[in-house]
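Peer 1: Fold the stuff below for me.
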Amino acid sequence: MERSAQDGLIGPLLLARSAIDRSSPLRGDDEWLKKAWADDRSKVLVIHEGRTLVRRSGTELAIELFSPAEAPPGRHYLLGVDDGGVSYFAVSAPLPGARGAEGRSEGRVVAPLTAETVPEGRPVAMGLRQIGALLGDRDAGLLVYAVALEAWHTSHEFCPRCGSRTEVAGGGNTRVCPRDASVHFPRVDPAVIMLVHDDADRVLLARGPSWPKDRYSILAGFVEPGESLERAVIREVAEEVGVTVTAPRYLGSQPWPFPRSLMLGFFTRALTTELRCDPHEIAEARWYTRAELTEALAAGSVRLPPEVSIARRLIETWFGGHLSGD
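Peer 2: Below you'll find the predicted structure:
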């Protein structure tokens, strides 16, 4: 069903889904964590450099989950507990059981559009950008969480206060410095992403300098210290394309753990329409009516962000329905 931008987002934000309780009160219970890790019912997702193993059965795609005894050795983190009392963990370790797990052989599939493009019969190593839109709620939530935790642990092994190597604690959700006893939590970087529209009901799309010539998206940028989300929207649009905007309206958020962003989606109205692109940020930008965007997508001169992104959902909300163009 088509909806206007005034009604809110069309469709779910695919990386904001989850079907388990993160069970934060249990993270500090060492005895419970030991019992859960020893429980054969517990499920383990193996994560390595942002990829995990997935398996296709018919038209269904699911993460390959192991028991703790079957999982490879490595640092493990609590992801949560489901309604049936089953605990879920992630283990950071090389991926077992699939050629291509290191990302170079024939077993790796690049950018599948449907579950049917994934080879059937054996596990395949794939990343969140590729499969996030194809997984169910439980598996999507587990993988987003595991990717984010792995990235944080990999890049935050040392205490920022004294430089000592920190120790994993809290079920993998904190690190503690053994020298000064400081506790460190996973870092999240807030970023605004905004669909700019004008009084002629056109949308502003832009292309980054390193992007393919047909890849376009909406504008985005990180929130600076001491800055509100709304001021960040106004500042980023002015800096990147020289357009003055007003009345930012929040529509939704989703994690983007590449490596640690939280994308906060906005609509905002342009008060000016002349474009003056910052060449370091924007290679080109232009305004599109719905008809012009439809024609550009059909001609192949414009490709949109992937379905898993919040950018795609914001564009489709402005448009009023689903768009092709990956």
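
Peer 1: drop to CA atoms for contacts and neighbour counts, all remaining ones
Peer 2: Will do.

Peer 1: all strands for the stretch 101-250 of the chain, in order.
Peer 2: 124-127, 167-169, 174-176, 183-184, 189-197, 203-207, 219-222, 245-256 (DSSP state E, counting those that start in this stretch).

Peer 1: most packed of these?
Peer 2: Mean neighbour count (mean count of other C-alpha atoms under 10 Å) peaks for strand 124-127 among the strands of the stretch 101-250 of the chain, with a mean of 26.

Peer 1: So which residue is dead centre in the chain?
Peer 2: Nearest residue to the geometric centre of the chain (C-alpha atoms, centre = their mean): residue 256, 2.7 Å.

Peer 1: ok, now which ones touch that residue?
Peer 2: By C-alpha atoms under 8 Å, 6 or more residues apart in numbering, the contact set of residue 256 is 15, 144, 262-263.

Peer 1: Residue 166 contacts residue 160, doesn't it?
Peer 2: No: the criterion here is C-alpha atoms under 8 Å, and residue 166 misses it with residue 160 at 9.6 Å.

Peer 1: Could you check which of those two is surrounded by more residues?
Peer 2: residue 166 (23 against 13; other C-alpha atoms under 10 Å).

Peer 1: please give me the structure for this one as well, since I'd like to look at both together:
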Amino acid sequence: MRANQDAPGFTGGCLDRADHLRRDEAAMQAARMHPQARFLIVDRLKPLLSPDGDRLLWVRRGEAPAGTTVFLGLDEEGRPHFAVDGPADTLPGVATDARAAGARLPGSEAAIVAQARSLLDWHRRHGFCANCGTPTAMAKAGWARQCGACGAEHFPRVDPVVLMLAECKGMVLVGRQKGFPPGFYSALAGFVEAGESLEEAVRRELWEEVGLRVGAVRYVASQPWPFPSSLMIGAMAAAESFELRLDATEIEAARWADREEVAAVLRNAGPWSAPPPLALAHTLLRRFVAG
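Peer 2: Alright, predicted model coming up:
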């Protein structure tokens, strides 16, 4: 389980990403050949965990399969760490769904899962130049792709998503989509659109999805969400009223809940179920209960 249950999931990374080394191919080659270099195998976007499933399984260079390899960073002792997109069939660990891994691992290792999965997935989906259509080559130790035809550089993208609880007179609003499990409610969410601030995105999403007007928006916390490459940005929004108008294509149901009800839900003793501790929505609900 994650060591710090108050921190959002997939946060708490402790590797030095060493940007200055990424641009130095000789230094990166030396890092790959370092006798203490460690490699995390990500098999079809599933990180390799130890047989008991409670930690990441790092292998030496000679044990790593061939595949796209990206530099993750240096640990406190200066040992280089990499992630490899390749099969793990011959290794003793277990290729594990990244969500399940993030829920089981300590925060520092769950953060590595988010970093490795997002980066390797980006390489899988961005092999051609968006400018001219020519195949691109990996650059900067996996943190860029370079087009040999037009010279364009492409960098891993991060898609910002606002996740918010509207609050009114000591109560918060939660909602559910049609695809949610029965009885499951969460914070509302939506992608930030072009030319929009985070506060504007929160206000627009709440108006579009539930017809709610809100004023002040307060940032609470954020987390990477590597499915494939979102940055979840959690906020509380001050609602002007309790009146709702649901967009039936987006929201199946919504309800207001006070602190006592939310606290019971987080103890698995309430009238609905909430997201697990891995999710930023859980963090928002917990912070609301704490006042």
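
Peer 1: how close does the corresponding residue of the second structure for the residue nearest to the centre of the first structure sit to residue 32 of the second structure?
Peer 2: Residue 256 of the first structure maps onto residue 225 in the second structure when the alignment is built from TM-score structural alignment. Distance, residue 225 of the second structure to residue 32 of the second structure, by C-alpha to C-alpha, to the nearest Å: 28 Å.

Peer 1: Map residue 51 of the first structure across to the second structure for me.
Peer 2: Aligned partner of residue 51 of the first structure by TM-score structural alignment: residue 46.

Peer 1: Give me the neighbour count for that match.
Peer 2: For residue 46 of the second structure, the neighbour count with other C-alpha under 10 Å is 23.

Peer 1: show me the contacts for it.
Peer 2: Counted by C-alpha under 8 Å, 6+ apart, residue 46 of the second structure has contacts 95-98, 117.

Peer 1: residues shared between the contacts of residue 166 and residue 160 of the first structure?
Peer 2: Counting by C-alpha under 8 Å, 6+ apart, nothing touches both residue 166 of the first structure and residue 160.

Peer 1: Pull the most distant pair out of the contacts of residue 256 of the first structure.
Peer 2: Farthest pair in the contacts of residue 256 of the first structure (C-alpha to C-alpha) is 144 and 263. Separation: 13.3 Å.

Peer 1: Show me the common contact partners of those two, please.
Peer 2: By the contact definition C-alpha under 8 Å, 6+ apart, residue 144 of the first structure and residue 263 are jointly contacted by 255-256.

Peer 1: Select the longest helix from the first structure.
Peer 2: helix 137-155 (DSSP state H).

Peer 1: From the contact counts, what lies against that one?
Peer 2: Here helix 137-155 of the first structure touches strand 43-47, strand 75-81, helix 128-131, going by 3 or more C-alpha pairs under 8 Å, 6 or more residues apart in numbering; DSSP states H and E.

Peer 1: Relative to residue 216 of the first structure, which of these is closest?
Peer 2: Shortest distance between residue 216 of the first structure and those, using C-alpha to C-alpha, is found for helix 128-131: 16.9 Å.

Peer 1: Report the aligned residue range of the second structure for the closest one.
Peer 2: Going by TM-score structural alignment: helix 128-131 of the first structure matches residues 98-101.

Peer 1: just stretch 149-167 of the first structure next, same as before
Peer 2: Using TM-score structural alignment, stretch 149-167 of the first structure pairs with 119-137 in the second structure.

Peer 1: Pull the residues that contact that stretch.
Peer 2: Contact partners of stretch 119-137 of the second structure, identified using C-alpha under 8 Å, 6+ apart, comprise 45, 68, 70, 84-85, 142-143, 145-150, 152, 154, 156-157, 228-229.
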